[in-house]
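Student: Model the structure of this input:
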Amino acid sequence: MGISPNTWTAYKKGRQSFGLHEIAKICDILGVEPQWLLFGGQAASQALPDLAATDLVRLPRFNARASAGNGLIAVDQMPVGEVSFGREFLRNLGAQPEYCYILEARGDSMWPTIPDGALLIVDASKTEVDDGRIYHFNVMDKVLVKRARWSMDGKLYLTSDNQAAGYPPEVFAADRVHELSVGGRVMFTGHAPMPVR
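Tutor: As a prediction, this is how the structure comes out:
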């Protein structure tokens, strides 16, 4: 997993907790769902070979970190790994499992909805932009996670949920449509417990 012996010792002694990245990596290596690893239950009593035969979908995980801030440059668009999720879990979210992928959010503009470091499940089949929903957008060379808002005059506003931070919306009228593409709709946000602010 690429975890140093000192860090592993800290995990074993309870001085440090696994983050989402480590949990996702363990699940990927074992071929199990995060629910199984975190909560156990009936699935935890099954042998790993039986779990591997269940109805899992391997979602590609991209190194591109979608900015929940001012925008991050998309450097590498190739998947860096996979994370397995249950097909039924994804369908219950309203997602089409075969079109889903994983991104990591960076920044505080979407706080508290999406905290810094959250893993996002995005559905690439959902590119029709609905008012009020959150999407992964590519704006020229930037990767953004923003809430979509439509104005009465047909302009699209990419807005932030963190009103206190004062992030201005990015506005797209007909003359800027060529700068924007929709990666997909954010269907699920996974993150560690958030500290009190």
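Student: rest of the way, CA atoms for contacts and neighbours
Tutor: Noted.
Student: give the contact list for A68.
Tutor: The neighbours of A68, taking C-alpha atoms under 8 Å, 6 or more residues apart in numbering as the test, are 105-110, 114, 116, 144-146, 160.
Student: Show me how far the helix or strand encompassing G183 is from its chain's centre.
Tutor: Element membership of G183 [criterion: DSSP states H and E] is strand 180-190. Relative to its chain's centre, strand 180-190 lies at 8 Å (C-alpha atoms, centre = their mean, to the nearest Å).
Student: cool, and stretch 131-142?
Tutor: 13 Å.
Student: Flag every buried residue along that stretch.
Tutor: 134-139, 142 (16 or more other C-alpha atoms under 10 Å).
Student: Filter these down to just the ones in helices.
Tutor: Assigned to helices by DSSP state H, none of those qualify.
Student: any idea which of the residues you listed is closest to L48?
Tutor: Distance to L48, by C-alpha to C-alpha, is smallest for H136 among those, at 33.8 Å.
Student: One more sequence to fold, the one below, so I can look at both together:
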Amino acid sequence: MKTKKEVENSLSSLKSELESESSFHERLQNVVEAFGTASSFAKASGISPSGFHRVLKGGEPGLQMLISISKTAGLDLNELVFGESSTGGASNVEGAGIITIPRVDIQLAAGSGALNGDSIEKVEDIPFTKGFLGGKLGRSSADDLIILTADGDSMDPLIADGDLVMIDKKRNTLSDGVYAFVYGGLARVKYLRPTLQGDIEVISQNPTHKDELLKRSDLEDFHIIGKVVWCGHRFS
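Tutor: The predicted model follows:
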């Protein structure tokens, strides 16, 4: 970590050492997108939302704001400002050998349904090695990946109550598979199967839970969050 004087010197030469200020703002935008929303990031950082949105739109941040942003993002100042890590440590954007994926506070109902909150707040960052993500999931970055928590036993034994479920938000085109979705204001995880008639079969893995059929005419409130690509199973 640089001293305050070193950081001030770095900031004073920011315009001359970066190709443009947009380089910093692009990195900041990537951090915000990985976190969830600009408002939730500002809240977690203790920054005024209006001031943070001003910086996102191209404004120049002060030193204290940079420090707050770097702490919340898990980046050192050099990496945040210049895109180069001075510590070689991991970051929640793309660290040395480690990629962290945000776990957010939505409870995915693997049962009768759990309310989907009006806002999504990040709970923590969960680290994965690049080798694991590349070898198991074919991914080189955490873009559009989030981790949610399953609640209920309708998908047991595939997904148990309390399991961590990784969702790829880019994979939101429906085909046969396990998806996280919102229907009628409820966030859920189920096996989905589209029919030729345009309906959607909602299938539980636990035989004690009945399957459902969402009619095509009732899909106005249906929204796919993303496809389940990994599950961290918890043993009792």
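Student: Which of the contacts of A68 of structure 1 has the largest number of neighbours?
Tutor: V145 (33 neighbours; other C-alpha atoms under 10 Å).
Student: Map that one onto structure 2.
Tutor: By TM-score structural alignment, V145 of structure 1 lines up with V189 in structure 2.
Student: Out of the contacts of A68 of structure 1, list just those in strands.
Tutor: Mapping the contacts of A68 of structure 1 onto strands (DSSP state E) picks out 105-106, 144-146.
Student: which residue numbers in structure 2 go with the strand holding G183 of structure 1?
Tutor: Going by TM-score structural alignment: strand 180-190 of structure 1 matches residues 222-232.
Student: so how much does that stretch differ from structure 1 once superposed?
Tutor: Taken against structure 1, stretch 222-232 of structure 2 registers an average deviation of 0.5 Å after superposition, with mean C-alpha distance after the TM-score superposition for structure 1.
Student: distance of the nearest residue to L219 of structure 2 once chain neighbours are set aside from G88 of structure 2?
Tutor: Spatial nearest neighbour of L219 of structure 2, excluding adjacent residues (C-alpha to C-alpha, 6 or more residues apart in numbering): Y183 at 7.9 Å. Noted for Y183 of structure 2: a distance of 43 Å to G88 of structure 2, by C-alpha to C-alpha, to the nearest Å.
Student: Could you tell me how far the residue nearest the centre of structure 2 is located from E121 of structure 2?
Tutor: By C-alpha atoms, centre = their mean, structure 2 has its centre lying nearest to I146, at 3.4 Å. Distance of I146 of structure 2 to E121 of structure 2, given as C-alpha to C-alpha: 12 Å.
Student: Mutual contacts of the two, please.
Tutor: The contact sets of I146 of structure 2 and E121 overlap at V104 (C-alpha under 8 Å, 6+ apart).
Student: Give the equivalent position in structure 2 for A66 of structure 1.
Tutor: By TM-score structural alignment, A66 of structure 1 lines up with L108.
Student: quick one: contacts for its match?
Tutor: Counted by C-alpha under 8 Å, 6+ apart, L108 of structure 2 has contacts 114, 148-151, 180, 187-189.
Student: now swap in A124 of structure 1 and tell me
Tutor: 99-101, 183-185.
Student: Likewise for K227 of structure 2?
Tutor: Applying C-alpha under 8 Å, 6+ apart, the residues contacting K227 of structure 2 are 167-169, 171-172, 177-180.
Student: The same query, at a cut-off of 10 Å, please.
Tutor: Contacts here follow C-alpha atoms under 10 Å, 6 or more residues apart in numbering; on that basis K227 of structure 2 touches 145, 165-175, 177-181, 189, 191.
Student: Now do the helices in structure 1.
Tutor: Using DSSP H, helices in structure 1 cover 5-12, 20-30, 34-39, 48-52, 87-92.
Student: Packed most tightly, which of those helices would that be?
Tutor: helix 20-30 (a mean of 17; mean count of other C-alpha atoms under 10 Å).
Student: and it, what does it pack onto?
Tutor: If you count contacts as 3 or more C-alpha pairs under 10 Å, 6 or more residues apart in numbering; DSSP states H and E, helix 20-30 of structure 1 packs onto helix 34-39, helix 48-52, strand 56-67, strand 79-86, strand 119-123.
Student: Look up how far S16 of structure 2 lies from N9 of structure 2.
Tutor: N9 of structure 2 is 12 Å from S16 of structure 2, by C-alpha to C-alpha.
Student: so how far is F128 of structure 2 from the match of A66 of structure 1?
Tutor: Distance from L108 of structure 2 to F128 of structure 2, by C-alpha to C-alpha: 21 Å.
Student: do the same with M166 of structure 2
Tutor: Noted for M166 of structure 2: a distance of 12 Å to F128 of structure 2, by C-alpha to C-alpha.
Student: go on, K122 of structure 2?
Tutor: 17 Å.
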